[in-house]
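In: Curious how this folds, go ahead:
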Amino acid sequence: MLVKTFGSAVSGVDAYTITIEVNVSQGIRFHLVGLPDNAVKESQQRIESALKISNYKWPGHKIVINMAPADIRKEGSSYDLPLAIGVLAASTQIDDSLLANYIIMGELSLDGSLQPVKGVLPMAIKAKEEGFKGCILPIQNAKEAAVVGGLQVYGFENISEVIGFLDGQSDAEPIQLNTEEEFSKGIQTVDFDFSDVKGQESVKRALEIAAAGGHNLIMIGPPGAGKSMLAKRLASILPPLSLDEALETTKIHSVAGKTNSKNSLITQRPFRSPHHTISDAGLIGGGSFPQPGEISLAHNGVLFLDELPEFKRTVLEVMRQPLEDRNINISRARFSIDYPASFMLVASMNPCPCGYFNHPEKQCVCSPGVVQKYLSRISGPLLDRIDLHIEVVPVPFNKLAETPPSEKSIEVRERVVNARKLQNERFASNEKVHCNAQMTGRMLAKYATPDENGMAILKTAMERLDLSARAYDRILKVSRTIADLEDSVSIQSHHVAEAVQYRSLDRSGWGA
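Out: From the prediction side, this is the model:
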């Protein structure tokens, strides 16, 4: 008897449907075709054990299973459940009338219990697009799939419960989840707050500007000055995620296996901080079994690179294209996939190997030329994509001992949100540009031209500070953001003057 069940596979952050055809006929051999990998081929042993413990039997006949489309490689153990259900239905041990209505996915343990799988959210989205009635999944994945409205999602703990549902012997109810309520419940939660930071008002101002315009930022300062502490609080002042952004972000984390029943929908902007020993593939994604990298996991959020010069040069250079295009394309001999990568880059670094160059109290012990050599580990093209350079100095004791609390993140976020609203209106006609940091040269001429005094200040700064040509566009973009924070239509001289201060590493002789 020939029976079809339906599963799903993930490519990039999107899913496609897999049709599993099971034919049980006269004979004694078992054939599994359709480019399965070793994990799929090993499913026979897991299925046999699970069926035996669940009081069902593996058919003593010839079994041929085809996983279509047959030219696409099937990977992982998540096909155990649809394969097992297909074998039972084809051997007439269970009813097959409901199989065409559901996407079925799950890994089987030897005792028949179901283990969670990756990529459930894109699978559920695809199931809805293709008109399936619902999904049958492990209980741990059900809440995540239920984020997709208009789809019946059933979560089960073992294969016996699945069989009971398909045979009509179970009164299982689909998982109910109010997506908007789940989204609004977690959107205002803040793990780190700006009010925890004493002093560092100039750095807080730079972070506010970065958040308001979507600008990349680098902080340079000695150890213990508070660079990491400040970076962790940047996500708390970014505009809240929209529901579409939350779904897009959750899809990426679902594919990477970073979601669970407690965080079925990501409502906070991601903050990723990889260690400096990370590999190229770990940062941008890929590998033998393609997975999103850190830059994709930071999509719609912040990627923080602590001690930037300590990262391998090749790892840093692979970020140049994603920083411009806001997506990453991974091309290999067997596949080509795209991952979104629209993130804010925040980096920190010591000014020299010992960490105390330009320190107000401690003496730098580095030999001549070592400081410049240390800074040169960061290439010009990468530095060119960082809009704000801010020097962080240690907080004096009298500031640390102050009891009055600093401004809270929610107060700063209000100003950032108002500035982003102006930018959304300004760039409403261009789908690829959402904030000032993404402006093209033509847009700069249209939206970011300073007044006469502002242009004079910019000209003087370029000449006296020996700023590089690449700093010109960056200063204009930051000036436009500072003006937006003040709700100013035009860019005035004090906006340009403040923006010039954030180009420390472009100054001739810095660190020489």
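
In: going forward, measure contacts and count neighbours with C-alpha atoms only.
Out: OK.

In: Tell me how many other residues surround Met455.
Out: As a burial measure, Met455 scores 18 neighbours (other C-alpha atoms under 10 Å).

In: Let me see the contact set for it.
Out: Met455 makes contact with 493, 496 under the criterion C-alpha atoms under 8 Å, 6 or more residues apart in numbering.

In: any idea which helix or strand carries it?
Out: helix 452-464 (DSSP states H and E).

In: buried set for that helix?
Out: Neighbour counts over helix 452-464 (16 or more other C-alpha atoms under 10 Å) mark 454-455, 457-458, 461-462 as buried.

In: what's the answer for stretch 176-196, then?
Out: Within stretch 176-196, the residues scored as buried using 16+ other C-alpha under 10 Å are 177, 179, 182-183, 187, 192-194.

In: So which residues make contact with stretch 343-355?
Out: Applying C-alpha under 8 Å, 6+ apart, the set of residues contacting stretch 343-355 is 214-223, 227-228, 231, 295, 298-309, 323, 326, 356-358, 364-366, 370-371, 374-375, 386, 511.

In: How about stretch 86-93?
Out: Counting by C-alpha under 8 Å, 6+ apart, 1-5, 20-24, 56, 58-59, 63, 94-96 sit against stretch 86-93.

In: Give me the helices and strands touching the longest strand along the chain, please.
Out: Secondary structure of the chain read by DSSP state E shows that its longest strand is strand 14-25. In terms of contacts (3 or more C-alpha pairs under 8 Å, 6 or more residues apart in numbering; DSSP states H and E), strand 14-25 is packed against strand 2-11, strand 62-68, helix 80-90, helix 120-129.

In: about what we covered before: sort out which of the buried residues of stretch 176-196 are in helices and list them.
Out: Per DSSP state H, helices hold the following members of these: 179, 182-183, 187.

In: Of the helices and strands packed on strand 14-25, which is nearest Arg46?
Out: helix 80-90 (7.7 Å; C-alpha to C-alpha).

In: From the chain's centroid, how far away is the closest one?
Out: Distance of helix 80-90 from the chain centroid (C-alpha atoms, centre = their mean, to the nearest Å) equals 35 Å.

In: structure for this one too, so we can compare:
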Amino acid sequence: MPHAKSWSVALVGIDGRVVEIEADLGGGLSRVTLVGLPDAGLREAKDRVRSAVRNSGQPWPDGKITLALSPANLPKMGSGYDLGIAAAVLAATGAVPATKLFHTILLGELALDGRIRPVRGVLPGLLAARAAGHERAIVPAESLYEAALVDGLEVAGASRLADLVAWLKDEGELVAPPPPAVPAAEPAPDLADVVGQPEARWAVEVAAAGGHHLLLTGPPGVGKTLLAQRLPGLLPDLSPEESLQVTAIHSVDGSLSRSSPLVTVPPFVAPHHSITTAALIGGGTGLAAPGAISRAHRGVLFLDEACEYGSQKLDSLRTVLEEGEVRISRAKGVVRYPARFQLVLATNPCPCAPPREADCTCSVTARRRYLARLSGPLLDRVDLRVRLRPLTAISAHRTITPETSAIVRERVLAARDRARHRWQPHGWRINSEVPGPVLRRDFPLPASTTAVLDRALDRGLLTARGADRCLRIAWTLTDLAGLPTPDGDQVTAALNFRERTAA
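Out: Here you go, the predicted model:
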């Protein structure tokens, strides 16, 4: 019986696995059987592919057609297998030679008239294909801007199924990938725009230098959002490895830019407080799609009006903040998405939030109930907590020129460089990534230096996790000061950052 193969890629999160597509032609009644755990969208592929093949001027075989997608126990979802299915069927019928299909990855959805539509996840799919040893990939022409980011793989595009058929017959050429797009440098918001708030500006600098999480509390209009928006401009650009990982997440999410697909700067994600838990963490039908926390990977997740999100959504971040990835379990499997971001929370001190605290009409119970939405376990994972005060006079700041983001960024990069050289033998890059036990065991500080932490622990003002985070902040303050090791001043300053409550 006629038999042929082609290859495509299945995505589980941002991890891809090469899928072998087999087409077997047999006798009997005319029908198409698709096996290999297809979802509803993939089961409809047999109808799309049949119409696309016929409308491209190619014969569709009579009799029974069995299509098998292997590994058979791996759930297959989406319409990206259409092009591979069509190629396997045409090769089985002898309409096209199967020579070029060997070691070629095919990705694309087929329209009924034979057009090839773009699909999500081209970049992570091709990265998986390259890792599996495949040499060539054919993708929708509209996805070439994304496929061109993968080095070491021959990439070409096709607009219609007829173009692929002509190429397989050596009767035509496919579309070559465009030259790499140079990302347009968009000016980042400048820290000089923020009037006053020296303590909050210093906290943002410390957060940028050490990768620490930050809580900003204060009445409306004092600059909480302005400060959060300027944090990404203080962070270093992404490394090539980080850029590909962040771009792969955005590819699966379908939010890549055609003009500059490669994400080279830390992303800034600021969802509205009405977002659902699934949209924040990740979810959806079948295997889960990435959420806002994964789109913020290697960047900043800003939750404005944090108390309005609700305890359930906020507490769902607790494990993610510790582990740097989110694991979402479904009946069809477990999906892992990276989610190592800097969390910035901004909240008003009470529901009525007047410009002046003296004008507050909320009862003590109402204020406590409002701030209690930020649970203790969540706040214990937030390193820096700052209270912003209302401005008393704008005129007082007219003669003072605030530092620009460029000046602050130089100090941040210098501090990160010191931290990277210190932690590089251990595999860490910034202070916030260093486990507390390592700090206490391999980089111990004198008892006189940590005495203030011991007293806070003895009085129950600090948890063991909080003490470890104070040590990380102290090392960041040390790097910003250009000192070799923290002393009592840095440890005390670190504890002060954590003792500033939102109340």
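
In: returning to that earlier point: closest one of the buried residues of stretch 176-196 of structure 1 to Ala499 of structure 1?
Out: Nearest to Ala499 of structure 1 among the buried residues of stretch 176-196 of structure 1, counting by C-alpha to C-alpha, is Phe194 at 22.2 Å.

In: Quick check: closest non-adjacent residue to the aligned partner of that closest one in structure 2.
Out: Aligned counterpart of Phe194 of structure 1 in structure 2: Leu191 (TM-score structural alignment). Distance criterion C-alpha to C-alpha, 6 or more residues apart in numbering; nearest residue to Leu191 of structure 2, sequence neighbours excluded, is Ser405 at 4.9 Å.

In: what about the one you found, how many neighbours?
Out: 20.

In: how much space between the counterpart of it in structure 1 and His389 of structure 1?
Out: With TM-score structural alignment defining the correspondence, Ser405 of structure 2 maps onto Ser409 in structure 1. Between Ser409 of structure 1 and His389 of structure 1 the distance is 22 Å, computed by C-alpha to C-alpha, to the nearest Å.

In: hmm, back to that, buried ones from the contacts of stretch 86-93 of structure 1, can you make that a ChimeraX selection?
Out: Here is the ChimeraX selection string for the buried members of those, based on 16+ other C-alpha under 10 Å:
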select :2,3,4,5,20,21,22,23,24,58,59,63,94,95,96
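
In: Trace Ser273 of structure 1 over to structure 2, please.
Out: In structure 2, the residue matched to Ser273 of structure 1 (TM-score structural alignment) is Ala270.

In: who touches that match in this structure?
Out: Ala270 of structure 2 makes contacts with 301-304, as judged by C-alpha under 8 Å, 6+ apart.

In: Please pick the buried ones from these.
Out: Buried residues within the contacts of Ala270 of structure 2, defined by neighbour count using 16+ other C-alpha under 10 Å: 301-304.

In: Next, give me the two most distant ones among those.
Out: Going by C-alpha to C-alpha, the pair spanning those furthest: Leu301 and Asp304, at 9.6 Å.

In: Give me the distance from whichever strand or helix holds Val49 of structure 2 to the chain's centre.
Out: Using DSSP H and E, Val49 of structure 2 sits within helix 45-55. Relative to its parent chain, helix 45-55 of structure 2 has a centroid offset of 35 Å by C-alpha atoms, centre = their mean.

In: Same question for that helix: list its buried residues.
Out: Buried residues in helix 45-55 of structure 2 (16+ other C-alpha under 10 Å): 45-46, 48-53, 55.

In: Save the residues you listed as JSON lines, and put in distance to Leu164 of structure 2 too.
Out: JSON lines is the format used below for those (distance: C-alpha to C-alpha, whole Å):
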{"residue": "Ala45", "distance to Leu164 of structure 2": "18"}
{"residue": "Lys46", "distance to Leu164 of structure 2": "18"}
{"residue": "Arg48", "distance to Leu164 of structure 2": "16"}
{"residue": "Val49", "distance to Leu164 of structure 2": "14"}
{"residue": "Arg50", "distance to Leu164 of structure 2": "16"}
{"residue": "Ser51", "distance to Leu164 of structure 2": "16"}
{"residue": "Ala52", "distance to Leu164 of structure 2": "12"}
{"residue": "Val53", "distance to Leu164 of structure 2": "11"}
{"residue": "Asn55", "distance to Leu164 of structure 2": "14"}
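
In: Looking at the residues you listed, spot the one nearest Ala248 of structure 2.
Out: Ala45 (25.0 Å).

In: Next up, the contacts around that closest one.
Out: Here Ala45 of structure 2 is in contact with 79, 81-82 (C-alpha under 8 Å, 6+ apart).

In: same check, this time on Val500 of structure 1
Out: Contacts of Val500 of structure 1 by C-alpha under 8 Å, 6+ apart are 458, 461, 475.

In: how about 7 Å then?
Out: Listed by C-alpha atoms under 7 Å, 6 or more residues apart in numbering, the contact partners of Val500 of structure 1 are Ile475.

In: Secondary structure of it: a helix, I assume?
Out: Yes. Checked against DSSP: H, G, I helix; E, B strand; the rest coil, Val500 of structure 1 lies within a helix.

In: In structure 1, what residue corresponds to Leu388 of structure 2?
Out: By TM-score structural alignment, Leu388 of structure 2 lines up with Val392.

In: how much space between Ile386 of structure 1 and Val203 of structure 1?
Out: Counting by C-alpha to C-alpha, the gap between Ile386 of structure 1 and Val203 of structure 1 amounts to 15 Å.
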